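**Q** need a structure here:
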Amino acid sequence: MSTNRDASGDGDGPRGGGLTTGEVARRLGVAPTTVRSWDRRYGLGPDIHTGGRHRRWTAADVARLERMCALTATGLPPAEAARLARDETGTDVSPPQADTARTAWPTARRGSGLGLGDVRLECRGVARAALRLDAAALDQLLKAAIEEHGLVAAWTEVIMPTLQAVGRKWENSGERYVEVEHFLSWHVSSALRRHAPPVAADRPGAGTVLACTPAENHTLPLEVLAAALAERGLQVRMFGGALPDESLVAAVRRTGPAAVGLWAQSRTTASRPLAQHVSMIEWGVRGARRKPVVLTLGPGWAGQTVPGLPHPAGLAQAVTAVESAVRG
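**A** Next comes the predicted model:
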């Protein structure tokens, strides 16, 4: 969302000729006050000033700040990180109030970012906020991504790539960064709940039941689907992780849903017999009995999908399949 003034309210002018401080802060996943502090204390400010407090950040300016973020995320003290960021980007800037302390952190600690690759710029900001365990910045960035791109695109192009990168990071670093993954997942879940509208009124035969298969506890993808369906005015009952099979059957019999989504993250938790059994449950008055459309959701069903049951490839396809079952 664009405005005529920087969202940070620090007096930056309109867009053009470089990024404003607020835009840079959102890209980096830090508060605008942090960017200004790095400018004031460590000489990492922009090369272009438009008068007064107006600032314009060029690509080279942002590159210095990105390096600063990467270095501080490893635990390097800010003063040392600023010195390295200036040296590595070939910038000869004498910080006006720089810390003179020097540490002996090994340069081998550099480059411990998440290796996001070719992704939206918002991913890098979200990743940096998660690595710093910065709750306020992370909430702000997630909210902005959902509002700007819409829930489905924000999940597919911003949130999911970042979660996957965090997962790869701890898998390849001897179980480090587990706290980052938990932290990010919790804040994503919170953002989804804040964004989703109130649950739609219950209409017999028009609801959707969402649950993980027994022994499956990865609920976040189902939470995204629940929020996306609620966005479209569809009634959803969310049962979360590791729902016992007899409880799932009881819930379907009691509520008579038009669709049932079963999530399995791994092949060991996917259950073809359970999916087949749920798809045969009938409900409704005699003479007009109906059965739910059962969607097998998640990578755990790959290679063992159930004939006749839809297996959407992603969030957008799952939303379409549920809408078709409910409205069809």
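**Q** C-alpha from now on. contacts and neighbour counts both.
**A** OK.
**Q** may I see the buried residues of the lengthiest helix in the chain?
**A** Criterion DSSP state H: the longest helix present in the chain is helix 178-195. When burial is assessed from 16 or more other Cα atoms under 10 Å, helix 178-195 yields the following buried residues: Val180, Glu181, Phe183, Leu184, Ser185, His187, Val188, Ser189, Ala191, Leu192, His195.
**Q** got the contact list for the very next helix or strand once past that helix?
**A** Counting by DSSP states H and E, the next helix or strand C-terminal to helix 178-195 is strand 208-212. With Cα atoms under 8 Å, 6 or more residues apart in numbering as the contact definition, strand 208-212 has outside contacts at 218-219, 222, 226, 234-243, 248, 252, 257-264, 322, 326.
**Q** in strands only, show me the residues you listed.
**A** Counting by DSSP state E, these place Val236, Arg237, Met238, Ala259, Val260, Gly261, Leu262, Trp263 in strands.
**Q** among these, which ones are buried?
**A** Val236, Arg237, Met238, Ala259, Val260, Gly261, Leu262, Trp263.
**Q** list the contacts for the residue nearest to Gly241 when sequence neighbours are not counted?
**A** Nearest residue to Gly241 in three dimensions, chain neighbours excluded: Asn217, at 4.3 Å (Cα to Cα, 6 or more residues apart in numbering). Contacts here follow Cα under 8 Å, 6+ apart; on that basis Asn217 touches Gly240, Gly241, Ala242.
**Q** to compare with the earlier structure, here is another sequence to fold:
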Amino acid sequence: MARAALRLDAAALDRLLLDAIREHGLVGAWTEVIVPTLQAVGRKWESSGERYVEVEHFLSWHVSGALRRAAPDTVPDRPGATTVLACVPGENHTLALEVLSAALTERGIPVRMFGGALPVESLIAAVRRTGPAAVALWAQSRTTASRPLAQHVAAMEWGVRGARRSPLVLTLGPGWSGRPVPGTARPYGLADTVQALEGLASR
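**A** The predicted structure is shown next:
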């Protein structure tokens, strides 16, 4: 897969990605094949004086396309079962959320994916409008991980008096490493995240 990316061979890369997803499933393919390939290409870029930026972008684009092709149709909303996925403001790395979206959809969990660099006001509006069971916030770097934002979302409430609900907020990505954010969950890796959200949706 890395060799196909280095050759900029779109047809071969698409075939290899879809074969990996079919053989290992979305979670297994991401963990065992795609992430190691992305890391290998990243190391090549770092060790070559930043000569392979186009390869990294090419690979990421094709991974995103393969995830969309492999994912089933959108799951209809179920009250209190939806998961909101968003990158924090200033964060544009969406691939990890794209695979999470596909894996949750595959398991029949309704998802609303908002992608990269969602502004604070838009995130708050999306949470209020969907009343989700969970909100997953991705931060690739510590400079974008906003602890006050995560805590604010975790403290949001809706519903009638006596039956108010709040979302479970998951802080995902390396940007949240270090001190845990009070009132939020930090699952380890894709499989743990999917398991936590699957359990929440089934309650």
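**Q** and the TM-score between them?
**A** The TM-score (TM-score structural alignment, normalised by the length of the second structure) is 0.98; 203 aligned residues with a Cα RMSD of 0.9 Å.
**Q** can you tell me what sits against the top helix by length along the second structure?
**A** Among all segments of the second structure classified by DSSP H, the helix with the greatest residue count is helix 10-29. Residues from elsewhere that reach helix 10-29 of the second structure, judged by Cα under 8 Å, 6+ apart: 1, 4-5, 30, 33-34, 59, 62-63, 66-67, 70, 99, 102-103, 190-191.
**Q** the first structure: matching residues for that helix?
**A** Per TM-score structural alignment, the counterpart of helix 10-29 of the second structure in the first structure is residues 135-154.
**Q** ditto for stretch 90-105 of the second structure
**A** Counting by TM-score structural alignment, stretch 90-105 of the second structure corresponds to 215-230 in the first structure.
**Q** identify each buried residue in that stretch, please.
**A** Buried residues in stretch 215-230 of the first structure, counting neighbours by 16+ other Cα under 10 Å, are found at 216-230.
**Q** which of those residues lies closest to Ala79 of the first structure?
**A** For these, the closest approach to Ala79 of the first structure (Cα to Cα) belongs to Leu220, at 38.1 Å.
**Q** and that closest one, how far from Trp155 of the first structure?
**A** Between Leu220 of the first structure and Trp155 of the first structure the distance is 11 Å, computed by Cα to Cα, to the nearest Å.
**Q** can you pull the contacts of the spatially most central residue of the first structure?
**A** Central residue check for the first structure by Cα atoms, centre = their mean: the C-alpha nearest the mean position is that of Ile159, 2.4 Å away. Each residue near Ile159 of the first structure by Cα under 8 Å, 6+ apart is listed here: Cys123, Leu142, Val188.
**Q** reformat these as CSV; add distance to Ser279 of the first structure.
**A** What follows is these, written out as CSV (distance: Cα to Cα, whole Å):
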residue, distance to Ser279 of the first structure
Cys123, 38
Leu142, 36
Val188, 31
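**Q** any idea how far the residue mapped onto Tyr177 of the first structure from the second structure lies from Gly28 of the second structure?
**A** Matched to the second structure by TM-score structural alignment, Tyr177 of the first structure sits across from Tyr52. Here Tyr52 of the second structure is placed at a distance of 27 Å from Gly28 of the second structure (Cα to Cα).
**Q** with Met1 of the second structure instead?
**A** Counting by Cα to Cα, the separation of Met1 of the second structure from Gly28 of the second structure is 16 Å.
**Q** the two: which has the busier surroundings?
**A** Met1 (20 against 16; other Cα atoms under 10 Å).
**Q** my guess is that one contacts Thr37. True?
**A** Yes: checked against Cα atoms under 8 Å, the pair Met1 of the second structure and Thr37 is within contact range at 6.9 Å.
**Q** what does stretch 275-289 of the first structure rub up against?
**A** If you take Cα under 8 Å, 6+ apart as the criterion, stretch 275-289 of the first structure is touched by Val249, Val252, Arg253, Gly256, Leu262, Arg290, Lys291, Pro292, Val293, Val294, Thr296, Val306.
**Q** would you mind listing the buried residues in the match of helix 10-29 of the second structure?
**A** Counting neighbours by 16+ other Cα under 10 Å, one finds that the buried residues in stretch 135-154 of the first structure are 137-146, 151-154.
**Q** identify the farthest-apart pair in these.
**A** Ala137 and Val152 (21.4 Å).
**Q** now, among the buried residues of stretch 135-154 of the first structure, which is nearest to Pro78 of the first structure?
**A** Nearest to Pro78 of the first structure among these, with distances taken as Cα to Cα, is Ala137, at 18.2 Å.
**Q** rewinding a little: which ones among the contacts of stretch 275-289 of the first structure map onto helices?
**A** The members of these that map onto helices under DSSP H are Val249, Val252, Arg253.
**Q** most neighbours among those residues, please name it.
**A** Highest count within those by other Cα under 10 Å belongs to Val252, 22 neighbours.
**Q** from Ala103 of the second structure, how far out is the alignment partner in the second structure of that one?
**A** When the second structure is aligned by TM-score structural alignment, Val252 of the first structure is paired with Val127. Distance check for Val127 of the second structure against Ala103 of the second structure: by Cα to Cα, it reads 21 Å.
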